[in-house]
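The following comprises the amino acid sequence and a computationally predicted model.
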Amino acid sequence: MSFYTSLSGLQASQSEMNTISHNLANVATNGFKKSRTEFADVIASSVSVSPTKMVGSGVTVKANRQQFGQGNLIQSSSSLDLAISGDGFFAIKPQLDGSKVNFTRNGGFAVNQDRYVTDAQGNYLQVYPVDGSGAVVATGIDQTQSLRLPATSGTAVPTSQINMTVNLPSAGPIPTTATFDRFDPSSYNQSTSTTIYDNNGNPQTLTTYFKRTSASTGTGVNSTWEAYNYVGDVPLTAGGSNKINLTFDSSGTLTAPTTATTFDPFTPAGSPSAQTAAFNFGNATSQQAQPFNISSRTQNGKAVGQIEGVTVDGDGLVKASFSNGDVQTLGKVVLANFIDPAGLRQLGDSTWAATGLSGQPQLGSAGVDGFGNLMSSTIERSNVDITEELVNLIAAQRNFQANAKALDTASQISETIFNIRT
């Protein structure tokens, strides 16, 4: 009998050493949770045996129980590296179109070639769908979505209105070259460039050249300028004229034009079709003693936005920013928790699946109803303490040696009995 009792001790100690070795092997695994081997004694209880004379039959491994304590949090440079400070798991799907949902504490996410946010094993991060204001519109496990980053935002809007407020210097000379030539700086006084957009949303450069044609010589005598506009190499005309005439009174106030000048249809280089635009200098354009200055410049065109970055805030809202200034809320990170996390089935790769022991997942949001806080640009490391595990390993080794000694002793006793001669 003692042989089997000692053998159960050897097997239990071996199981504990296996558990400790597994913990130590994963000391650097992100999101890993250590396990602890729990034992129970074996007693063959019988009503016919006095409780003072009962002898145990050894030990059994009752459970290898997972320990879901917090791992160390370290900073990273990626906004998609997420960590939960407190309770909760990220919800992930192994298959994009599948219904199975697994759970993980490893928040090392990145964008794959199809712009989905996945972990290193290709599992898809799940988020709640949101409306344009960022409000969650569905919260069930079946309504979660795999997070995907859009490539673009918005639609192209061709420029149809340009507004510019400019001061032209009252002391500006009349150019020595009478005929305007944009390649000859002596034929104009000043120039400025404005970015506008064609029908495809492609940026185009509108260059405006200012040329003084006459100066005010006293009260009631106006000063005049000409403004020439080009989009790339395409000259802009209004009613067939390639210039806008500006007139200032003796006080430097713009007297003409008083309304926007509408250009004839023009087709920028590379644009699929013609467009029209109006140029408005406004009432604030002036001719004063100050240097040439553009105090205001606006246009109403808009390019299709290209994604430039993505952030995750403390509430779990995922927001993408685009080159045209748009900001889109793409979803809210799903957090899940369980009545008994120790009952989760380990799947490897720091992922778990729900079981009857763990209970069904309870979904929530970061920082709400007992769920932990969500941290971006942060990774949770393993919760294994090397020093503690090494001490436990020494104790398990001693237990193994003690049971081996008891087995050896039982073997010597048996041998002595076998050698008795009558």
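Noted; the coordinates are in hand.

going forward, measure contacts between C-alpha atoms and count neighbours the same way
Will do.

a strand runs through residue 297, doesn't it?
Yes - remark: residue 297 belongs to a strand, assigned using DSSP: H, G, I helix; E, B strand; the rest coil.

In what element of secondary structure is the residue nearest to it when sequence neighbours are not counted found?
In space, and not counting its chain neighbours, residue 297 is closest to residue 164: 4.5 Å by C-alpha to C-alpha, 6 or more residues apart in numbering. Under the criterion of DSSP states H and E, residue 164 resides in strand 161-169.

For that strand, name the packing helices and strands.
Strand 161-169 sits against strand 278-280, strand 286-288, strand 293-299, with contacts defined as 3 or more C-alpha pairs under 8 Å, 6 or more residues apart in numbering; DSSP states H and E.

Might one say that the residue nearest to residue 297 is in contact with residue 286?
No - under the criterion of C-alpha atoms under 8 Å, residue 164 makes no contact with residue 286, lying 11.2 Å away.

which one of these two has more residues nearby?
Neighbour count, other C-alpha atoms under 10 Å: between residue 164 and residue 286, residue 286 has more, with 25 against 17.

how close does that one sit to residue 254?
According to C-alpha to C-alpha, to the nearest Å, residue 286 and residue 254 sit 6 Å apart.

what's the answer for residue 244, then?
Taking C-alpha to C-alpha, one finds residue 244 at 13 Å from residue 254.

And residue 82, by the same measure?
As judged by C-alpha to C-alpha, residue 82 and residue 254 stand 58 Å apart.

neighbour-wise, which of those two wins?
Legend: neighbour count by other C-alpha under 10 Å for residue 82 and residue 254, higher for residue 82 (26 against 22).

In addition, the following structure is provided for comparison:
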Amino acid sequence: MNPALWVAKTGLEAQETRMQTVSNNLANVNTTGFKQDRAVFEDLVYQNVRQAGAQNTQDAQLPTGLSLGTGVRVVATEKEHTQGNLQQTGNALDVAIEGDGFFQVLQPDGTVGYTRDGSFQVNSEGTVVTSSGFELEPPLQIPDNAQDVTIGRDGTVTVTVPGQAEPQQIGQIQLAEFVNPAGLQPMGGNLYSETAASGQPQVGTPGLDGLGSVMQGALESSNVNIAEELVNMIETQRAFETNTKSISSSDQMLQFVTQNL
């Protein structure tokens, strides 16, 4: 295959992957706690035809070399864990994180997942769960006769029950943070899982040791910037079109050689 055609083909694949990333960002513009992805590119290995600094003659050294690139690829997609806007909902069990940290969620297989989606609810047993029914970790039980639920900035959960003037503390929400949150594995369902790249979770009280505080009656919106993503979409489209023109030009050159030589 003509090397130029192959190089342009890798460009098409890379831009197609970037377009998929942009499309996923736009599709999740209203997903609670969603963090936008960014495609990371790298050039492929070079064919080193002539080494820079080699001796051209006994007394002359080559100032530059001759290296031919073989294309490009998407080497990673990186989550940008910047703060999303906090939207007031007024729901007692809607909790947003202001700063660093993740809620801990117990999954059906017994492992712990991590999320920024704090739209919690209560199941039939009074346990606080996510919208998918996964229990918050550590578990939080709301009494049947609870009238009001209050969640403090440090995650302290108190309720008022009939016949008692003083609020009753029933538990505390804890947060987990990671050395490299970009290394977390997105699993869908607004959940992440721990990986070797993310490091082990450091669990603590909200507002302490670098952890963010929690805000009751609010949710963190997606951090996707629509205007930025639309610009990225146009840029990706133009880059894709340019690579198709490279293929067309290379094909015309080969056709000229075939017909005239």
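Received it, and whenever you're ready, just let me know what you need. What you see is a predicted model; the values in this text were computed from it and never measured.

Would you give the TM-score for this superposition?
The TM-score (TM-score structural alignment, normalised by the length of the second structure) is 0.91; 246 aligned residues with a C-alpha RMSD of 1.3 Å.

ok so, going back, between the helices and strands packed on strand 161-169 of the first structure, which gets nearest to residue 321 of the first structure?
strand 293-299 (21.3 Å; C-alpha to C-alpha).

In the second structure, what stretch matches the closest one?
Following TM-score structural alignment, strand 293-299 of the first structure has no partner segment in the second structure.

how about the helices of the stretch 301-422 of the first structure, start to end?
Secondary structure of the stretch 301-422 of the first structure by DSSP state H, counting those that start in this stretch: the helices cover 386-418.

ok, back up a step: overlap of the contact sets of residue 286 and residue 254 of the first structure?
Residues touching both residue 286 of the first structure and residue 254 by C-alpha atoms under 8 Å, 6 or more residues apart in numbering: residue 248.

ok, residue 170 of the second structure to residue 204 of the second structure distance?
Counting by C-alpha to C-alpha, the gap from residue 170 of the second structure to residue 204 of the second structure is 17 Å.

who has more neighbours, the two?
residue 204 (17 against 14).

Translate that one into the numbering of the first structure.
Residue correspondence to the first structure (TM-score structural alignment): residue 204 of the second structure is matched to residue 364.

What of residue 123 of the second structure?
Match for residue 123 of the second structure (TM-score structural alignment): residue 112.

First-to-last residue distance for stretch 219-235 of the second structure?
Terminal residues of stretch 219-235 of the second structure lie 32 Å apart, using C-alpha to C-alpha.

Please enumerate residues in contact with that stretch?
19, 22, 25-26, 28-36, 82-89, 94-97, 116-119.

Keep only those of those residues that are in helices.
The helices, defined by DSSP state H, take in 19, 22, 25-26 from the contacts of stretch 219-235 of the second structure.

Quickly note the distance from the residue lying closest to residue 106 of the second structure once chain neighbours are set aside to residue 102 of the second structure.
Excluding its sequence neighbours, the residue lying closest to residue 106 of the second structure (C-alpha to C-alpha, 6+ apart) is residue 112, at 4.8 Å. Applying C-alpha to C-alpha, one obtains 11 Å for the distance of residue 112 of the second structure from residue 102 of the second structure.

ok, these two, which is more surrounded?
residue 102 (28 against 19).

so who does the alignment partner in the first structure of the more buried one touch?
Matched by TM-score structural alignment, residue 102 of the second structure corresponds to residue 89 in the first structure. Contacts for residue 89 of the first structure (C-alpha under 8 Å, 6+ apart) come out as 103-105, 335-337.

Across to the second structure, which of the residues you listed hold up?
Of those, the contacts whose aligned counterparts also meet in the second structure (both residues aligned by TM-score structural alignment, their matches' C-alpha atoms under 8 Å) are 103-105, 335-337.

Restricted to strands, list those residues.
With strands defined by DSSP state E, the entries of these inside them are 103-104, 335-337.

any chance of those in a markdown table, plus distance to residue 95 of the first structure?
A markdown table is the format used below for those (distance: C-alpha to C-alpha, whole Å):
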| residue | distance to residue 95 of the first structure |
| --- | --- |
| 103 | 13 |
| 104 | 15 |
| 335 | 19 |
| 336 | 19 |
| 337 | 21 |
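
could you dump the contacts of residue 89 of the first structure to JSON lines with distance to residue 94 of the first structure and neighbour count?
What follows is those, written out as JSON lines (distance: C-alpha to C-alpha, whole Å; neighbours: other C-alpha atoms under 10 Å):
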{"residue": "103", "distance to residue 94 of the first structure": "10", "neighbour count": "25"}
{"residue": "104", "distance to residue 94 of the first structure": "12", "neighbour count": "24"}
{"residue": "105", "distance to residue 94 of the first structure": "15", "neighbour count": "27"}
{"residue": "335", "distance to residue 94 of the first structure": "17", "neighbour count": "28"}
{"residue": "336", "distance to residue 94 of the first structure": "16", "neighbour count": "20"}
{"residue": "337", "distance to residue 94 of the first structure": "19", "neighbour count": "22"}
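
quick check, nearest of those residues to residue 225 of the first structure?
residue 335 (65.6 Å).
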